[in-house]
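> This is a predicted model, with the sequence first.
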Amino acid sequence: MDILLIAGLWLDGSAWDDVVPELTALGHRPVPLTLPGQGDGAASATLDDQLEAVLAAVDAATGKPLVVGHSAASTLAWLAADGRPEKVAKVALIGGFPAADGRAYADFFAIEDGVMPFPGWDPFEGADAADLDQQARDRFASAAVPVPEAVAKGVVRLTDERRFDVPVVVVCPEFSPAEAEECIAAGDSPELARATHLEYVDLDSGHWPMATRPRELARVLAEVADS
């Protein structure tokens, strides 16, 4: 199965470099996506530009792909299900829930000169970054790509209720499946609360398992694709 890989904020397709060979060895075709505004100098890129690139990848896939969204990009993966409900086989969300219709995509940190730069590690101390050593943190920070303002503040638009019939798997790294279920039951994710087919998979890692547990993450994604 084609597996489209969308990394979260400040990351491009290279974030999946250690996951790609593992997925290939497991018999799948991983397709890491580098979207407009992710290192191409296009600070004017918008959320719609990024979504168009994701939908183009869905359209180009062989058969129905598994669309994987990490962190904030869980919303992009869910937007793909909304835009192509008949073409997306499944959605896997790693460490994130999709934003609801009418909400900003990822307006979480300060905007400087038209972009949202990586804010440093203070906001992520604790479970998020617990398994990242100093070398890994330095490598992440040096490679971080500022997020264009029109992406971070882009308004999410969901229009096709057939998205709720696309199977969803929530991969739980820095939180447990029980905690994820509790959050959804409490109303933290109105979208996932309406999903017809919703499963949870535990993964013992911090927020960036593609960097710290690539083999384990690949195995989880392969199992999602195969099931």
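Happy to help now that I have it. Everything numeric here is computed off the predicted structure, so don't read it as measured data.
> make it CA atoms for all contacts and neighbour counts henceforth
Noted.
> three-state assignment of Val169?
Secondary structure state of Val169, per DSSP: H, G, I helix; E, B strand; the rest coil, is strand.
> Please report the distance of it from Val54.
With the distance defined as CA to CA, to the nearest Å, Val169 ends up 19 Å from Val54.
> Between the two, which has more neighbouring residues?
Set side by side, Val169 and Val54 give different neighbour counts by other CA atoms under 10 Å, the larger being at Val54 (24 against 19).
> Would you mind measuring from the residue nearest to that one when sequence neighbours are not counted to Ala129?
In space, Val54 comes closest to Ala80 once its chain neighbours are excluded; the distance is 6.8 Å by CA to CA, 6 or more residues apart in numbering. With distances taken as CA to CA, Ala80 is found 28 Å from Ala129.
> adding another structure so you can compare the two:
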Amino acid sequence: MDIILVPGLWLDASSWDDVVPALEAAGNRPLPMTLPGVGEPAERSAELGMSDWVDAVVDKIDAADGPVVLVGHSGGGNVVWGAADARSDRVARVVFVDTVPPPPDSAISEFDLVDGVVPFPGWDFFPDEDVSDLDGHTRARTLPLTRSVPARVPTEPVKLTGDRRRVPVTMLMGWMDQQQMEAELDQWGAYADEYRAIDDVTVKKIGSGHWPQFSVPDRLAALINESVAHPEPAVDGDDRT
């Protein structure tokens, strides 16, 4: 199975390097992406927005010989959901990595601009629950992998008008299992409505912070492979199908 790997903000295709070997060993063909404008100065990226990122993934889907699985980490979840919306007939499953399916016209977030782009704010910017499993060595090793993103991308709403909700979904959540997530849904507003409208959802707890591709890449790869090969039914309240 072709697995298109879409990174979140500030990351490129290399962020999946520790995940790729296990996906290949399972017989899949991982296709990690670097999205348009990542690492580029404002003069070359100012016009790029979320729609351009979605279009890049759609182009990758169209180039594949058959159905694909889309994997989106963090803000990449908005990207893959937009692509699934545009090509629901070509997407076998969408896997969200520590993020949730966005409702129509929602954006990722707003961050400070520096020289017309959004630079990585540093590991200390994030709450402890997101980064507590990244030790000093991992932070030092991965910091050079971060890149700026185009200014418009984090705040441009994702346009959703198609049949995305009939595509099967797996949500691989860092510290949250299905029971915890369901308990909080009423606080999610339109995000809860989007989740409840999806025909087929499986929720699994990774047991990690927000960057499992860095902290527990083997565990993340195993869960992706499992989602692609044989999604499991709910067990002990830990998953939802």
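Received, thanks. Note that the structure is predicted; figures quoted are calculated from it, not measured.
> picking that back up, just want to know which of Ala80 and Ala129 of structure 1 has more residues nearby.
Ala80 (27 against 20).
> host element of that one?
Assignment of secondary structure by DSSP states H and E places Ala80 of structure 1 within helix 74-83.
> list the helices and strands that helix packs on?
Contact analysis of helix 74-83 of structure 1 by 3 or more CA pairs under 8 Å, 6 or more residues apart in numbering; DSSP states H and E lists helix 47-60, strand 66-70, strand 90-94 as its packing neighbours.
> what's the first one packed up against?
It refers to helix 47-60 of structure 1. Counting by 3+ CA pairs under 8 Å, 6+ apart, helix 47-60 of structure 1 packs on helix 74-83, helix 149-152.
> Would you map the strands across structure 1?
2-6, 29-32, 66-70, 90-94, 115-116, 147-148, 168-172, 198-202 (DSSP state E).
> Now render these as JSON lines, adding distance to Asp107 of structure 1.
As requested, the strands of structure 1 are arranged in JSON lines below (distance: least, CA to CA, whole Å):
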{"stretch": "strand 2-6", "distance to Asp107 of structure 1": "18"}
{"stretch": "strand 29-32", "distance to Asp107 of structure 1": "24"}
{"stretch": "strand 66-70", "distance to Asp107 of structure 1": "16"}
{"stretch": "strand 90-94", "distance to Asp107 of structure 1": "19"}
{"stretch": "strand 115-116", "distance to Asp107 of structure 1": "9"}
{"stretch": "strand 147-148", "distance to Asp107 of structure 1": "10"}
{"stretch": "strand 168-172", "distance to Asp107 of structure 1": "22"}
{"stretch": "strand 198-202", "distance to Asp107 of structure 1": "26"}
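> was I right about Phe120 of structure 2 contacting Trp10?
Yes: in this structure, Phe120 of structure 2 sits in contact with Trp10. The criterion is CA atoms under 8 Å, and the distance is 5.9 Å.
> Show me which of these two is the more surrounded one.
Set side by side, Phe120 of structure 2 and Trp10 give different neighbour counts by other CA under 10 Å, the larger being at Trp10 (22 against 17).
> show me the contacts for that one.
Counting by CA atoms under 8 Å, 6 or more residues apart in numbering, Trp10 of structure 2 touches 38, 119-120, 146-149.
> tell me the two of those residues that are most distant?
Using CA to CA, the two most remote members of the contacts of Trp10 of structure 2 are Val38 and Phe120, lying 11.1 Å apart.
> Identify the contacts common to the two.
Common neighbours of Val38 of structure 2 and Phe120, using CA under 8 Å, 6+ apart, are 10, 147-148.
> Which single one of those residues is nearest to Leu48 of structure 2?
Ser148 (12.7 Å).
> all helices of structure 2, in order?
Assigned by DSSP state H, structure 2 shows helices spanning 20-25, 42-45, 50-63, 76-86, 128-131, 136-142, 178-184, 190-197, 212-215, 217-229.
> and of these, who's closest to Pro103 of structure 2?
The minimum distance between Pro103 of structure 2 and the helices of structure 2 falls on helix 190-197, with 5.4 Å, by CA to CA.
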